[in-house]
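Build me a model from this:
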Amino acid sequence: MSFSVFSQTKKELESQRKKFKSEIIKLNKLLFDEKKKEKNALEDLRDIKQKIDVRNKLISTINLEAKFLSKEIKTNEIKLEKLHKNLADLKADYGEMIYKSYKSKSQQSRAMFLLSSQNFYQAYKRLEYIKQYASFRKKQGEDIVIQTDFIENIKDSLVYQKRVKDTLILSEKNEKQQIETDKKKQENLITKIKRKEKTYKRDLQKQIKAEKRVANKIDKIIRDEIARANKLARAKLKSKSVARKKNEFILSPEAKALAAKFELNKGLLPWPVKEGLVVRKFGKQAHPTFPGITINGTGLHIVTSNGSNAEAIYNGEVLNILLGSGGTKNVLIRHGNYITSYNNLENSFVKKGDKILTGQKIGKIFTDKISKKTKLIFVLFKNTARLNPASWILKR
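The predicted structure follows:
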């Protein structure tokens, strides 16, 4: 049982290592490949910090994997030592048995051994003994062959394990060198930011206020859409006394079923992009550079490849399409009493009232001309309450 758990843990570490390596490749592709016309030191610093964090996780995983291999190698070396001793004992016993057999159990002595029996029963028992002795001798020889093969397998396993460990140690060394390079860039950016700290802080505060205004505007539009949808629902039901709470959708049986299915898929819903990297998480969080400044992630900020499209994460209906100050679009899709928001689109392939299917392309994501980043802001609501989208989509 302990060996099974040990093997499973090693497999998990190997899987983690591959995941972090893949994430670093994705980071380099999505955040560092494109040459920017104008550099934003704060953004660059955040990107480098994210890459350093992933590299540190990768190094920790490599260290754990190397420790497991060291333990495995030590166990196999002890096992090999015992096997060699057992094999030596087996060979010694077998040699002694063959020698005694040669001295005392010639064909003539075997015949005499049988003929000197006092009765038929004793002769039968002596014959059985001779057969068993011959069978035992054969088994001893087979055991020596099996034990020798087993030792060779252990030796091969040790050679492979030592080679893997050497590769891991070399990989760790390379990752540490990369971190040192990234840390030098990080220090240069921090120095640059400190020279213009007031300007960067002022711009940051403006950005935070602008994001808050946009969030409030979206909140109001959603409240208005809920009120409009509820008015239509009451008219359809021909009743003004339909039980409801403030700012919550009145759900038809179909809408209830859709919302229930949406909830059942929590943690299993697809990403709104084919390939993406989260650069800002959901919720309030301290700014990575300026202590005392808090930023609020209304959803997930996902950087993706240039030319990518946003895709619906579930069946639904287009609730509204909002126009941003820079001409970008935000498509709101209703799934019962849940709403998904696909913000920062260059254009939209859908219109208000359209029925949408899971995976359907919603619109092309806008690529910033200066930063060269293609970023989708993905937000999830239940009625008017914002939820953490990371808890609803598949983990990558």
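
Please count neighbours and contacts with C-alpha atoms only from this point.
Noted.

List the buried residues in the host helix or strand of residue 25.
Residue 25 is part of helix 2-27, with elements assigned from DSSP states H and E. For helix 2-27, the neighbour count (16 or more other Cα atoms under 10 Å) marks 10, 13, 16, 17, 20, 21, 23, 24, 26, 27 as buried.

another one to check against the first:
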Amino acid sequence: MINRLLCLCLACFVWSLAALAQENKLIKELQNKRGDLQKQIAEQETLLKRTGKDVGSMLDGLASLNGQIEERKRYIQVINGDLERIDREQASLNRQLTRLRAELKDKKKKYEASVQYLYKNRSIEEKLMFIFSAKTLEQTYRRMRYVREYATWQRMQGEEIKRKQQELTNKQEELRRVRAAKESLMAEGEAEKKKLEEQEKQKKDIVAGLRRKQKSLQQELARKRREANQLNARIDKLIAEEIEKARKRAEEEARREAEARRKAAAANKKGDDGTSSSASGKLSKAAPMERFNMNRADRTLSGSFAENKGRLPVPITGPYLITSHYGQYSVEGLRNVKLDNKGIDLQGKPGAQARAVFNGRVAAVFKLNGLFNILVRHGAYITVYCNLSTATVKQDDEVKTGQTLGEVFSDGADGGRTILHFQLRREKGKLNPEPWLAR
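This is a model prediction of the structure:
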């Protein structure tokens, strides 16, 4: 019985240490995650450049600032979520402390009672009288064992009180660290909110400046639309050609497979009755050939690409900001200013490289307005990388996930602003790339 009690106490102690380690792990995990986000925010701040006075520079500056504001808001949300987790952890620690204090109090009370009992029966004579006053030999043995086990139990109670006291001390220290982490996080959250307020004010100033240049603004937007339409028309044409090539490859594969089946059936028929296979051939010709948009290899690659939704790497190396999102949207604070993006725009540092988001084959490399644009096919999916100053791949090259495709153009006339335009298509259909990327 004593051995079982000892094992139970030891198990409880080990469990409490494991719980303490887990709690430490939670705080460390939150700190590491925020550390990565802090580093990312700091790197993104280096992408914000002084905004010039011309409309084009002001628009680009506004886009970069909007991207930074979105990232800072996202970081503040993370901080708030971490605070909620810490609050729950703090409440759990308080409940555990209450339980530990009650258990320690109960054990001290029992130990005190046992000490008082031993004090009253402390002499050797009293113990011997208790043992030898037994009426039978069996009762004598039981009383001897009782005296011995009671002394062992009392010693274990003392040791358990020490362990409980240490566990209580550890839990109090853990609670202190959690409270300190919460206070530090709250201060960090307030600092981020102040930075956000400053950036919101800066944004209002830029918007006010653009309002005063409404005519020039509309002209600049019209120019950007013409360039975007020209680029998208070229992309659409190349994608249509690529789809047609894929269809022909699929039909050729289907034709070969049908021919192989026909020959196999004819051979089996001839082996059965020794007759000609002309009837079988006519039957095969009469059967409609299944049409495919993709061959087997393309279908396999499409499935793999789709399974990795939300896990694809960001298509630009180094720190980045998403400065323009997918779809049609209005610019906050500006009237009659609507943007229509067929993909997303990512701003990086000068020297940033475009990189393939998944295994595939280069479908096309073309130049427009002096810059390279690359299409990579992943089965039914096609990714498009635009605004490159160099291209390190050529048509029909096989590429791997993360492989660099070329350097993103840095505009020296605009402070080295480096923008990668990225699109995602499923055949001719346009998709929002953001949900597909790991961020």
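
follow-up on the earlier one: mind putting the buried residues of helix 2-27 of structure 1 into TSV with distance to residue 112 of structure 1?
Output for those, formatted as TSV (distance: Cα to Cα, whole Å):
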residue	distance to residue 112 of structure 1
10	62
13	67
16	72
17	72
20	77
21	76
23	81
24	82
26	84
27	86
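
The aligned partner of residue 181 of structure 1 in structure 2: which element?
Alignment note (TM-score structural alignment): residue 181 of structure 1 maps to residue 198 of structure 2. If you go by DSSP H and E, residue 198 of structure 2 is part of helix 137-211.

Could you find the closest non-adjacent residue to residue 55 of structure 2?
residue 217 (6.0 Å; Cα to Cα, 6 or more residues apart in numbering).

could you list every residue that touches the one you found?
55, 56, 210 (Cα atoms under 8 Å, 6 or more residues apart in numbering).

looking at structure 1, which of the residues you listed still make contact?
Of those, the ones still in contact in structure 1 (both residues aligned by TM-score structural alignment, their matches' Cα atoms under 8 Å) are residue 210.

just the buried members of the contacts of residue 217 of structure 2?
Using 16+ other Cα under 10 Å, the buried members of the contacts of residue 217 of structure 2 are 55, 56, 210.

Output those as TSV; include the columns distance to residue 94 of structure 2.
Below are these laid out as TSV (distance: Cα to Cα, whole Å):
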residue	distance to residue 94 of structure 2
55	58
56	57
210	55
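
that older thread, and the helix holding residue 198 of structure 2, what other elements does it pack with?
helix 2-45, helix 55-120, helix 124-132 (3 or more Cα pairs under 8 Å, 6 or more residues apart in numbering; DSSP states H and E).

Would you mind finding the most buried of those helices?
helix 55-120 (a mean of 17; mean count of other Cα atoms under 10 Å).

Quick check: the residue nearest to residue 276 of structure 1 when sequence neighbours are not counted vs residue 269 of structure 1, distance?
Of all residues not flanking residue 276 of structure 1 in the chain, residue 304 sits nearest, at 4.5 Å (Cα to Cα, 6+ apart). Residue 304 of structure 1 sits 18 Å away from residue 269 of structure 1, taking Cα to Cα, to the nearest Å as the criterion.

Those two: which is more packed in?
In this view residue 304 of structure 1 and residue 269 are compared by other Cα atoms under 10 Å, and residue 304 has more residues nearby, 26 against 21.

Mind telling me what the more buried one corresponds to in structure 2?
By TM-score structural alignment, residue 304 of structure 1 lines up with residue 348.

Just list the residues touching its match, thanks.
47, 316, 317, 318, 319, 320, 321, 417, 418, 419, 420.

doesn't residue 345 make contact with the second one?
Spelled out, that is residue 316 of structure 2. No: with contact defined as Cα atoms under 8 Å, residue 316 of structure 2 does not reach residue 345; the gap is 10.3 Å.

any residues in contact with both of these two?
What both residue 316 of structure 2 and residue 345 touch, as defined by Cα under 8 Å, 6+ apart, is the set residue 420.

Look at those two and report which has more neighbours.
residue 316 (27 against 22).

so who does the more buried one touch?
Here residue 316 of structure 2 is in contact with 346, 348, 352, 353, 354, 355, 420 (criterion: Cα under 8 Å, 6+ apart).

can we see that at 10 Å?
346-349, 352-357, 385, 402, 404-405, 407-408, 419-422 (Cα atoms under 10 Å, 6 or more residues apart in numbering).

After alignment, which residue of structure 1 pairs with it?
So, by TM-score structural alignment, residue 316 of structure 2 is matched to residue 273.

how close does that match sit to residue 306 of structure 1?
Residue 273 of structure 1 is 12 Å from residue 306 of structure 1, by Cα to Cα.

same check, this time on residue 209 of structure 1
28 Å.

Spell out which residues are contacts of both of residue 273 and residue 306 of structure 1.
Shared contacts of residue 273 of structure 1 and residue 306, counting by Cα under 10 Å, 6+ apart, come down to residue 365.

counterpart of residue 101 of structure 1 in structure 2?
Under TM-score structural alignment, residue 101 of structure 1 pairs with residue 118 in structure 2.

Perfect, that will be all.
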